[in-house]
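Predicted model follows, preceded by the sequence.
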Amino acid sequence: MTSKRFGIITLVMVMMASMIAACSGSSGKEPASGDSKEKVTFTYFNATAGRDINTKETRIGKILEDQTGVNWKLEHLVGDSNTKIGTFIASNDYPDVIVPDGTIDKLLDAGAFIPLNDLIDKYGPNIKRVYGPYYNLMKAEDGNIYFLPLSAVVGDYLPAPNLEQGAFWVQRRVLKEAGYPKIKTLDEYLALIRNYAKKHADEGLTGYLALTTQDRFYALTNAPMHLAGYPNDGGTIIDMKTHRATDYGDMEITKRYLKELNQLNVEGLFDKSSFVDNYDQYLAKLTSGKVLGFFDYRWQAGQALNNLQEASKQSGNDDMEYIGLPVVYDQNIKDQYIDPSSFVNNRGIGITVSAKDPVRIIKFFDNLLTDENQVLSNWGIKGETYDVDKKGRFYRTEEQIKQTGQDAFRESFGFKYFEYSWPRYGSGSTLPDGNSVGAGRQPEVARMSYTEGDKKLLKVYGVESFSQMFSAPDERPWYPAWSIPIAQGSPAQLFQQKKGDLQRKYFPRLVLSAPEQFDAIWSEYTTEFNKLDVKAYEELITKEVAKKIENPGKK
C-alpha cells in the first residue's frame, strides 16, 4: 500500500469518526461529554404573575450562565392559570420546565412531567443531599418523582424574625391613637377600628377590606381557622389529640366571622367592593392609606406593605404602615399564625415531556443547590449586596438593605427571579456555618432593617422582633395539610370544587345581607354544604395526616 493511498484511507476514517461523534453529540437528550458548557436557552413557565425576561439579563442569571452555559427564557402567567395550563395540555406542547402552582395536578394527570429518578441518580448529587430526606413525601403512587418541591429545609430550622405569614393587620396610627393597647381578641381588634373610624368619620376611611378574587378566595375563608387558634392547614382543622381532619366550612367559627363582617357592613365599615375588586385594585386600596384593617398573608399583601414601608421611610411618618396582630376569638385561645417547619409536597418545578435536554436541565438544577449558589440566589455578591463580619456572620448595611428592597434592583440583579421558584433550600434553612440561607431571617439583617418607628413599637410591646408578638408554633409533623395531593376527579377533589363554588355564591350574600336575613341564608348555605361529600374529603386528609405522622421525612 502506497503512503498516498494510506493517507487517503486514514483521512476517510477520521472524517467518518468525526461524523459519528457529531451525530451522537447532537442527538438532543444527553450530550456525549455530559459536561457541555455550550450556550443554550431553555423555556420556563411560572403560573404566577411577573415580568417575562431572559435570566442572562440579570446579574445572578449571567453568573449561572457562565457556570453552566444555560439561559432561561422566563414566561409568567397572564390571565387564568387553568386556561393557560389547559392550552398546554390540549396541544401537548410544553415549555421545558413549568412551575404550575395550584394547577400541578392537571399536569401530572396529563403526563406532562417526566420521571426524575434516574436523572437525579446520575447527575444530581446535590439534589440527593437536599431532597433525599423527603423522598417518601415526593414519590407518586408509581414510585416516581415528577417534580422538585420548593420547601426542603437544609441544616437547622431558623424561625423568621419578622412576620411572613397571616395576621389581622391594622394601621399603626390606629394603635398610636388608642395608646398602643395589647390586642388579642377579634372583639378588641374590631373595637379599635370602630373607635378610630368614628373619630375620623369625615376622612373617607375604609374600616375593613377583604380579598376575594377567584384564585385567592382563601384570604376570606381561611380567617376563621386562625381566629380559632389553628395554623393554615387549608380548608381543614386538625385535632391535635386525635389528628382527625374536619372541614370547618359549616362550623360555628365560620358563621361567627361572617356575622362580624355582616355587622361591619351594616355600620358602613366594610368595603362592599371586596367582592368585585381584582387583586390589583385590592393592593391599590391598601397602598392608599385609607384602609384601617384587613386579614391576609404577608406574602400576598407584600407589594402594598412594601410600598407603604418605602413611603414612610422617605417621609419619616409611619402612621400608614400596618402591623400584624395575632388576633383570636377568645382570651383562652393560643394563636398559631406562625408556620412550623414544614415540607410542601404538592407544589414544585417539573421538567416536561417537551424538554429539549433533560440532562442539561437537571445539571442546572443540581448546580443551583450548592451552598455557594444558594448564597448567590438569596444574599447576592459579597461586598455589593452583603458583607461578612470578623466572626463570619453575614449582614447587610443600611444602604444594602435599602437597595435590595427596591423592586427595580431586585429585578435587574435577579433576586426576584431566583429566590423562590427553583429547586432551593427551603425557608428557614441554614448554611453549615450557621448563617441563614434567606437574608430576611438573619437576625443581624432584621435588626438593621428596623426604623425608629419599628423600634418604638417593639419596645412598647416588649419584644425584639415582630414575630415575637405571636405564639411559637406547635409541632405538627403533617403540616401543612393543604399540601396533601388530591387526585383530579376523586370524590375529595370534587368536594373541594363544589364547596368553593358554593362559598363564592353564599359568602357575599351573608356578608352583605340585612342582619335579620343572615341566619336564614346561613341555614340555606349549610343545607347545601351538607349535601356535598364532605366525609370523603375529611377521611382522605385524616388518612394522609396519619401517614405523615408515621413517616414525616426530615424533622
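On my side now, so go ahead. All values derive from a computational prediction rather than experimental measurement.

contacts, neighbours, all on C-alpha from now
OK.

Near Lys356, how many other residues are there?
Per other C-alpha atoms under 10 Å, the neighbour tally for Lys356 reads 18.

For Lys548, see how far away it is.
36 Å (C-alpha to C-alpha, to the nearest Å).

ok, now which ones touch Pro115?
Contacts of Pro115 were listed using C-alpha atoms under 8 Å, 6 or more residues apart in numbering, and they are 144-147.

ok, second structure coming up, stack it against the first:
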Amino acid sequence: MAKKLLVAGMAAVMAMSVAACGSDKNDDNNSSTTEKATTPSTESASTTDGASATETPKDKVTFSMFLGVSGEKDVNTNETTIGKVLEDQTGVNFKLEHLVGDLNTKIGTMIAGDKYPDVMVPDAAIEEVMKANAFIPLDDLIEQYGPNIKRVYGPYFERMKSDYGGHIYFLPYSAQVGEVTSDPNINQGAFWVQRRVLKEAGYPVIKTMDQYTKLIEDFVAKHPDEDLTGTLTLTNDWRFFATSNVPMHLDGFPNDGNVEVNIDTLDAKTYAGSDSEKRWLQTLNTLNAKGLFDKSSFVDNYDQYIAKLSSKKVVGFFDYGWQIGTATAALKDAARKDPSQDDYVYYPLAVTWDGTKDQYQDPPGWTSNRGIGITKSAKDPARIIQYWDNMLKEENQVLINWGIKGETYEVNDQGRFYRTQEQIDKIDQTFKEKYGFVTYDWDFPQYNSTSTFADGNARSVGFQPEVFEMSLTEGDKTILGKYGIKTYSDIFDKPEDRPWFPAWSIPKEQGSAQQLWETKKDDLLKKYYAKLALAKPEDFEGIWADYKKEFDKLDTAGYEKWYKEQLQKLVAIAKAK
C-alpha cells in the first residue's frame, strides 16, 4: 500500500493539521449545513487557463469529510488561514473527521447503515467503498464545473475510469503539472539513524545492512544508562507495509508494492516468502535476541510509534519520510530552538544488502487507486466539485503550498519564490497547523509534489533550492559537509524511469484472484512476522518452514503473471504517447 505517501510518498512526505477563524455548529457527520454569508464573497480569482466555471455562491455551506487515516486533528477548514481564504472565494467549509480505531470497521459501519459523510478519503478501504456504490460518478460534474480539474487531471482520465461502470468516481491525491523537480529532502523510504550516532562513530559511510545494525549495536553498548531502544518497526493496521516492504528496498527496488519489477523484462516477482524476506526477519530476530528490538512494535498503534520516535530514545529504524513527518518535524523544531538538540534529529541512509545500487527515491508516478470522492449522501455535489476546481487554480495552488506573499514567502526580482530567515523560523509545526499547510497537504486534489508552476517555481516549498538552502541549520550544514553533499537526496541513487510506477496502484477488481492473493498473503505476514522476529533464535528455522509451507499454497505464479500483463499494457500506453 501507501499513503501519502507517497511520494511520498513520496513522498512524503508530509503529516499536518489546523486552527483560527470561525466554526460551524453542525454535529451531524452525514449532512451539510448552509447559512447566509455575513459578508458577500468576492468573485473567484481567475485561473491561468480560463475563467471560473460559475460565480462564487453567496450562501455559506459546511460539508462533512471523513479521512481514513489517524493521527491528525479534526478541524473545520475555515478555522485555518488558507481555509478561510478558500471559504471567502467559494462559500464552502469542510468539517474534517479523521479515523479513530480500525479503518475497515469504520467503513463497514457506514456501508451497513448506507449513510456517509458528504466527502470521503477512505484510503486503503477505497475498494470497499466502491463496491458499496457509495461514491457518485464525477464525469458530468467535471465536464460542467471542472475546467481546472480537466487541465490538471485530464491526461490521466482514461486511467481514472473505474471498472465499476467505466466512470470516474474519485480524484487521486495529485497529478503532475509542469516540469519535474527533485526533492532535496527524503520523504520516501530510508533507514534512519540519530545524527549523534554518526558523529560519535566519525561519520562513517553506511551502505549495507550489516554496517547499519553494527552501528546501532555499538552505540547502544556505549550508552547503557540512557535506556535506549536500538530499533523498532511500524506494523499498525494498514501501515504494516512499513515493516513488510523492507526486503524490496534492501534488494535495490523502489516501492512497487508486493512485487519487484525487472525494468527490462517487466517480470514482476514477489518478495514475500523469498530469501530476502527471511534474511530481513532473521535480522530482526537477531536484534531482538540482543535486546536491541522493541517487542512492542507488533502491538503499538501509530500514535505510540510516533511518540517513541519523538522521545529521542530510538537510535534507528526504517520508514518512509512522509509517514514520520510529525516526529521529525518536532525534533527539527526543537533543534532550531536549541542547537544542542540537533544530535537527536534523524539522518537518512541508503542501505541495501550488498551496498550497491539503491532505488529508495521514487520516479515520477501516478497513483490511481487512492483518492477523494463525493458520496451519495452529499447534499450538493456541484458545490463540492466547484470547490475542488477552484483549489486547482494555479494561484490557489500557490496559496495552499506557499501561503500568502509577504506573510509566508517573498518574490525576488527574478520572480523566484523564497522565504526569509524570519519566515522559516516562525513556520514550525504549530504554525503550519494554524495556517492550514497541514490541512491541505495531501488529501484534497492538488498538483503533485514534484510539479512546477507556469513561472518555473517549485510547487513544493522544500523543493525550491533557495528555500532548502535557507532552511538549513548549522547542524544540517555540518553533517552534509561531513559527507560532502549539498542535499540529503545526494547520497541516494537517482530513480530509474518506470512508466507504470507505482505498480501497487494498478486497480484490482473486488473479489479477484489478485486481491484474494494479497489478502491471504497479508494475513500470513501478520500471523508470522511477530513469531519470527520474537522467537528464540534456535526456533527461527522451524517457524519459517511453517510460514513457507502455508505461503506456498498461494497462487503466486498466477499473481505474478497477472502483474506482468498489466505492466506490459501500461508500458505500451506510455510508448504510444
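Perfect, thanks for sending it. In this text, all values refer to a predicted model and were calculated from it rather than measured experimentally.

TM between them?
Here the superposed chains carry a TM-score of 0.91, computed using TM-score structural alignment, normalised by the length of structure 1; 522 aligned residues with a C-alpha RMSD of 1.7 Å.

want to throw the contacts of Pro115 of structure 1 into JSON lines with distance to Ser513 of structure 1, secondary structure and neighbour count?
Shown next, in JSON lines, are these (distance: C-alpha to C-alpha, whole Å; DSSP: H, G, I helix; E, B strand; the rest coil; neighbours: other C-alpha atoms under 10 Å):
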{"residue": "Asn144", "distance to Ser513 of structure 1": "50", "secondary structure": "coil", "neighbour count": "15"}
{"residue": "Ile145", "distance to Ser513 of structure 1": "49", "secondary structure": "coil", "neighbour count": "21"}
{"residue": "Tyr146", "distance to Ser513 of structure 1": "47", "secondary structure": "coil", "neighbour count": "22"}
{"residue": "Phe147", "distance to Ser513 of structure 1": "45", "secondary structure": "coil", "neighbour count": "28"}
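
For Gln503 of structure 1, state which of the residues you listed is nearest.
Ranked by distance to Gln503 of structure 1 (C-alpha to C-alpha), these are led by Phe147 at 31.6 Å.

Tell me the spacing between whichever residue in structure 2 pairs up with that closest one and Lys508 of structure 2.
The equivalent of Phe147 of structure 1 in structure 2 is Phe170 (alignment by TM-score structural alignment). According to C-alpha to C-alpha, Phe170 of structure 2 stands 16 Å off from Lys508 of structure 2.

just Ile168 of structure 2 next, same as before
Distance of Ile168 of structure 2 to Lys508 of structure 2, given as C-alpha to C-alpha: 16 Å.

likewise Gln414 of structure 2?
As judged by C-alpha to C-alpha, Gln414 of structure 2 and Lys508 of structure 2 stand 47 Å apart.

ok, now Gly475 of structure 2?
46 Å.

and if you look at Asn301 of structure 2?
28 Å.

Next: Met65 of structure 2.
For Met65 of structure 2, the distance to Lys508 of structure 2 - C-alpha to C-alpha - is 25 Å.

When these two are compared, which one has more neighbours?
Remark: of Met65 of structure 2 and Lys508, Met65 carries more neighbours, 27 against 15, as counted by other C-alpha under 10 Å.

Per the alignment, name the residue of structure 1 opposite that one.
Using TM-score structural alignment, Met65 of structure 2 pairs with Tyr44 in structure 1.

just checking, what packs against the host helix or strand of its match?
Per DSSP states H and E: Tyr44 of structure 1 is located in strand 40-46. Packing partners of strand 40-46 of structure 1 (3 or more C-alpha pairs under 8 Å, 6 or more residues apart in numbering; DSSP states H and E): strand 70-76, strand 97-99.

Read off where the last one ends up in structure 2.
Pointing back at strand 97-99 of structure 1 there. Using TM-score structural alignment, strand 97-99 of structure 1 pairs with 119-121 in structure 2.
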